[in-house]
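Chemist: Sequence plus the predicted model coming up.
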Amino acid sequence: MTTMQTANKDALAQNLKPRHVRMLSIAGVIGAGLFVGSGHAISEAGPAVLIAYAAAGALVVLIMRMLAEMAVALPDSGSFSTYADRALGRWAGFTIGWLYWWFWVLVIPLEANAAGTILHAWFPQIAIWQFTLAITLILTSTNLLSVKNYGEFEFWFALLKVGAIIAFLCAAALAVTGLMPDSSTSGLQHLYDTQGFMPNGIGKVMAAILTTMFSFMGTEIITIAAAESKNPGRQITKATNSVIWRIALFYLLSIFFVVALVPWNSPSLVEHGSYQTVLQAMNIPHAKLIVDSVVLIAVCSCLNSALYTSSRMLYSLSCRKDAPQAASRTTRNGTPWVAVLLSTGAAFVAVVANYVAPSAVFEFLLASSGAIALLVYLVIAFSHLVLRRRREKAGETLSYRMWLFPGLTWAAIIFIVTVLVCMLFNAQHQNELLATGGLTLAIVVASFVVPRKKRAREQTRFYAVRSSENS
């Protein structure tokens, strides 16, 4: 089967409804890291963690704007991997595509285990691995049936997450203003009364940026999912235009209330997470049960997205002859069923490796996923730089543009490189950068080993078909 045939016969269906894409764009960035993991960042940087979240959020806004410009011009399930292929060369698309696939494959067992742990605490007679297996199989089955099922699950997951955050923001606002009955905390004094706003210095704020950066991983999924909706350009444009208020509302305002209502050095922030700590300080009944329920929804949502995203990236790599050809096969409903099964299978292999191989092996594999977010963002920025100049030279009209090109694109590149350099000299993040570097080098070498001539001819046909389909 040629790539051209793949693009026609085994094409993805456009079954995601506008409400699916809209809710994906609103809540796709909300993971368990907001509800639990943010406590670690707060304990590291103090109230100045707001600077870290603002810096990471600003970078995500710029990256999404660049990615949206490219995605509106050429919607594709391979998203930035496809654009890197066209802009920087086959090695770049090959490398970043496989790295991104690997990132989400590792997320699958981690999120499934987190969900299983919560359910096991509620139903101790059932083992964690049984919950983990059941949740993974259920979500894999729904992803196999139709992309509409993925969209429907994510719609309700996202709706519940958004509802939980809005309820938290309302309760926290009442507590800050002293209007919350029975609350043992109020006001804004904790922003400065415990060794000041930046108690641990700017170095710890930079370290917190490294932690918060990964909380935003997943924002780019909208450009992958929109390719399976009708009028993808319009959906991507609307989603990207809303990314600023989403980050400001869900992350910055949430973290602002947390550091305002509880001391940044409270051990509970690390032990129980930021949301539970604040709810307990406000004397909200059943705070732990409430947060556990929300986190369960968040990790199931993340697991669902991991299954979807990894399979679509593998499908795109297959269409470009950079992955096994079987991965491009789809069902009558336009679902890449082989890619879904291969991604889930790889996740189970990772779980087995955790039990069979020495712990250092799995820890290395896990650490290798840490810096992938930054590498993805860096590749997006460089791809945008090249493709924008190429389109301007060709006289193409762009319906959606990055702001202040090329100044802001270069600013994003410099910021990412600075963060990577900081990681290299930070003992806490050094290993994950080195692990990612080793894995990246191995994939780059593999990109030159895979046959090139035949693949180049078929890829030209593939892009020609994609361009004609979207014109």
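Modeler: Noted; the coordinates are in hand.
Chemist: switch to C-alpha atoms for all contacts and neighbour counts from now on
Modeler: OK.
Chemist: So which bits of stretch 150-161 are buried?
Modeler: Buried residues in stretch 150-161, counted by 16 or more other Cα atoms under 10 Å: 150-158, 160-161.
Chemist: now do stretch 253-269
Modeler: Buried residues in stretch 253-269, counted by 16+ other Cα under 10 Å: 254-265, 268-269.
Chemist: Repeat that for stretch 371-379.
Modeler: The neighbour-count check on stretch 371-379 (16+ other Cα under 10 Å) flags 371-379 as buried.
Chemist: this is the other structure I want to compare:
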Amino acid sequence: MSQQKGSPQKLDRGLTGRHVEMIALGGTIGTGLFLGAGRSISAAGPVILFVYAIVGIFMFWMMRALGELLLTDPNRSTFVGFIEKYVGPKAGFIIGWTYWIGWITIAMAELTAVGTYMEFWFPNIPVWIWELIVLAILYGINIIAVAAFGETEFWFSMIKIIAIIAMIVTGVIMMVMHTKTSSGITSISNLWQHGFVADGGGHLLSAFQMVFFAFLGIEFVGMTAAEAQDPYKNIPKAINSIIVRILIFYIGALIAIMSIQPWTNYHAGESPFVQVFAGIGITGAAGIINFVVLTAAASSLNSAIFTTGRMLFSLSKGKGYVGKINKRYIPNNAINVSVLLIAVAVVLNFFFPATAFDLVTSVASAAFVVMYGVLVYAHVKYRKSDDYKNGKKLFKMPGSPVTDYLTIAFLIGIFLILLFTKDTMPTTVLAIVWFVIMIVLSLRIKTKK
């Protein structure tokens, strides 16, 4: 599809096919795999492989629902427009502002993480200096051109992919050579020799919410449709490759990790990547993985700047300061406002510990479960609308509406696990309070006939 200009409200279609594919890939690989895998392995054991596969299937269905909606009108600047259209303006208001605030808080936490990772190499330089430098660089990239953002995300994702492939290749070579480690012989039998389920399955349900959180951000590719070249080709291609990415980058990496040494050796708070690379004698393994998670955090921050700018622009309905697009067809003013709010994290870090951001992002994460559910429900409503009956029926979601309802039921299950798990109950209750407040505010919206 050709680039659409000429209207002040048209965004620039500067994202190429490789940009969209790598953005979709980056959305499914974050610090949760590099740092959080130890926690999920120790909580569930090798059965975590099936947990990833199950959650991955539902996330794929959610993305297929999103993909079908996107191709009905790829000019919409955000997918929240479909929620507004098929569920209602009040739902669009609630989800839109929740999504924007959620990404703002995630960006604050990622900015804090960037400073922490830089402290690994430069302990004598104040963290806030690195935070300002990285934020300024990413802000500059986002206001130059959408293609600059896409290129940056391409290379951020490439770094993560190289680290995962290195882990998988290392595992395969060690298994073929029957390499001996301090924990025994490297073998795929390590997956079951020490039991297949941790603690008799006592933490299996909590493993589902851990894995679900690892997939947060997977919907981000939906924010790129209005700025992608030939969205009718690139969006389906990116979404359809999700299953392959899950099999290779998540399940493949975890099989390698648990084959190199018994899964009982991994613990929460320790990166399995650092343990494995250090265990085979790679000097500076901690530094290498610190660089990878630094790029993962910067990638998430970069995506947050892009997302919050587009979402705020969309919520403005083309009105006011944030409803304008500059000569480069970028919602510059909306990005300015979002980045200024994200920069508040630098100030807050002087007064509040990083755990304060962990609390806020946990609330945002619980809210994402609801947002995904509403998104799939919008697809159900679309399938019942005249738009579907009279439309071209592009990129149909397989098995709909059964797969829609199964996905919604799964998301309800995740939310209930969060609500009744001791560690996540407080933040889930706060998320409920947030939605109650937003519902009350939405009642002030006057619905046009």
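Modeler: Sure, I can see it. It should be emphasised that the depicted structure is a prediction, and the values quoted were computed from it without experimental measurement.
Chemist: possible to save the buried residues of stretch 371-379 of the first structure as a markdown table with secondary structure and distance to residue 221 of the first structure?
Modeler: Output for these, formatted as a markdown table (DSSP: H, G, I helix; E, B strand; the rest coil; distance: Cα to Cα, whole Å):
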| residue | secondary structure | distance to residue 221 of the first structure |
| --- | --- | --- |
| 371 | coil | 18 |
| 372 | helix | 15 |
| 373 | helix | 12 |
| 374 | helix | 15 |
| 375 | helix | 16 |
| 376 | helix | 12 |
| 377 | helix | 13 |
| 378 | helix | 16 |
| 379 | helix | 16 |
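Chemist: circling back to that earlier point, quick check, nearest of the buried residues of stretch 253-269 of the first structure to residue 182 of the first structure?
Modeler: Lowest distance from residue 182 of the first structure to those (Cα to Cα) belongs to residue 261, with 14.1 Å.
Chemist: That closest one corresponds to which position in the second structure?
Modeler: Matched to the second structure by TM-score structural alignment, residue 261 of the first structure sits across from residue 260.
Chemist: Then residue 332 of the first structure?
Modeler: Using TM-score structural alignment, residue 332 of the first structure lines up with residue 327 in the second structure.
Chemist: does that match count as helix, strand or coil?
Modeler: What DSSP: H, G, I helix; E, B strand; the rest coil gives for residue 327 of the second structure is coil.
Chemist: So it versus residue 12 of the second structure, what's the distance?
Modeler: For residue 327 of the second structure, the distance to residue 12 of the second structure (Cα to Cα, to the nearest Å) stands at 10 Å.
Chemist: tell me, how many neighbours does residue 244 of the second structure end up with?
Modeler: 10 (other Cα atoms under 10 Å).
Chemist: residue boundaries of the strands in the stretch 201-350 of the first structure?
Modeler: Assigned by DSSP state E, counting those that start in this stretch, the stretch 201-350 of the first structure shows no strands.
Chemist: can you give me the helices for it?
Modeler: With DSSP state H, counting those that start in this stretch, the ranges of helices along the stretch 201-350 of the first structure come out as 201-213, 221-225, 232-241, 243-247, 254-261, 267-271, 274-281, 287-319, 337-356.
Chemist: can you list contacts of the fifth one?
Modeler: The one in question is helix 254-261 of the first structure. For helix 254-261 of the first structure, contacts defined as Cα atoms under 8 Å, 6 or more residues apart in numbering pick out 38, 42, 46-47, 50, 165, 169, 172-173, 175-176, 185-191, 274-275, 278, 281.
Chemist: What of the last one?
Modeler: The set of residues external to helix 337-356 of the first structure that reach it, using Cα under 8 Å, 6+ apart, is 105-106, 108-109, 140, 143-144, 307-308, 310-312, 314-315, 326-331, 361-362.
Chemist: same thing with stretch 108-119 of the first structure?
Modeler: Identification of contacts with stretch 108-119 of the first structure by Cα under 8 Å, 6+ apart yields 128-133, 135-136, 292, 296, 299-300, 302-303, 306-307, 344, 347-348, 350-351.
Chemist: Now it on the second structure. Mean distance?
Modeler: Stretch 108-119 of the first structure, aligned to the second structure and superposed, deviates on average by 1.7 Å (mean Cα distance after the TM-score superposition for the first structure).
Chemist: Now which residue in the second structure aligns to residue 379 of the first structure?
Modeler: Under the alignment (TM-score structural alignment), residue 379 of the first structure pairs with residue 374 in the second structure.
Chemist: ok, and the closest non-adjacent residue to its match?
Modeler: residue 83 (7.3 Å; Cα to Cα, 6 or more residues apart in numbering).
Chemist: need the contact list for that neighbour.
Modeler: Residue 83 of the second structure touches 89, 91-92, 374-375, 378, counting by Cα under 8 Å, 6+ apart.
Chemist: Ok, residue 94 of the first structure next?
Modeler: Contacts for residue 94 of the first structure (Cα under 8 Å, 6+ apart) come out as 81, 85, 317, 322, 443-444, 447.
Chemist: Remind me which helix or strand it belongs to.
Modeler: For residue 94 of the first structure, the host element (DSSP states H and E) is helix 90-122.
Chemist: according to the alignment, that helix goes to what range in the second structure?
Modeler: Mapped onto the second structure using TM-score structural alignment, helix 90-122 of the first structure spans residues 89-121.
Chemist: just to revisit the earlier point, closest one to residue 393 of the second structure out of the contacts of residue 83 of the second structure, please.
Modeler: Distance to residue 393 of the second structure across the contacts of residue 83 of the second structure (Cα to Cα) is lowest for residue 378, with 15.7 Å.
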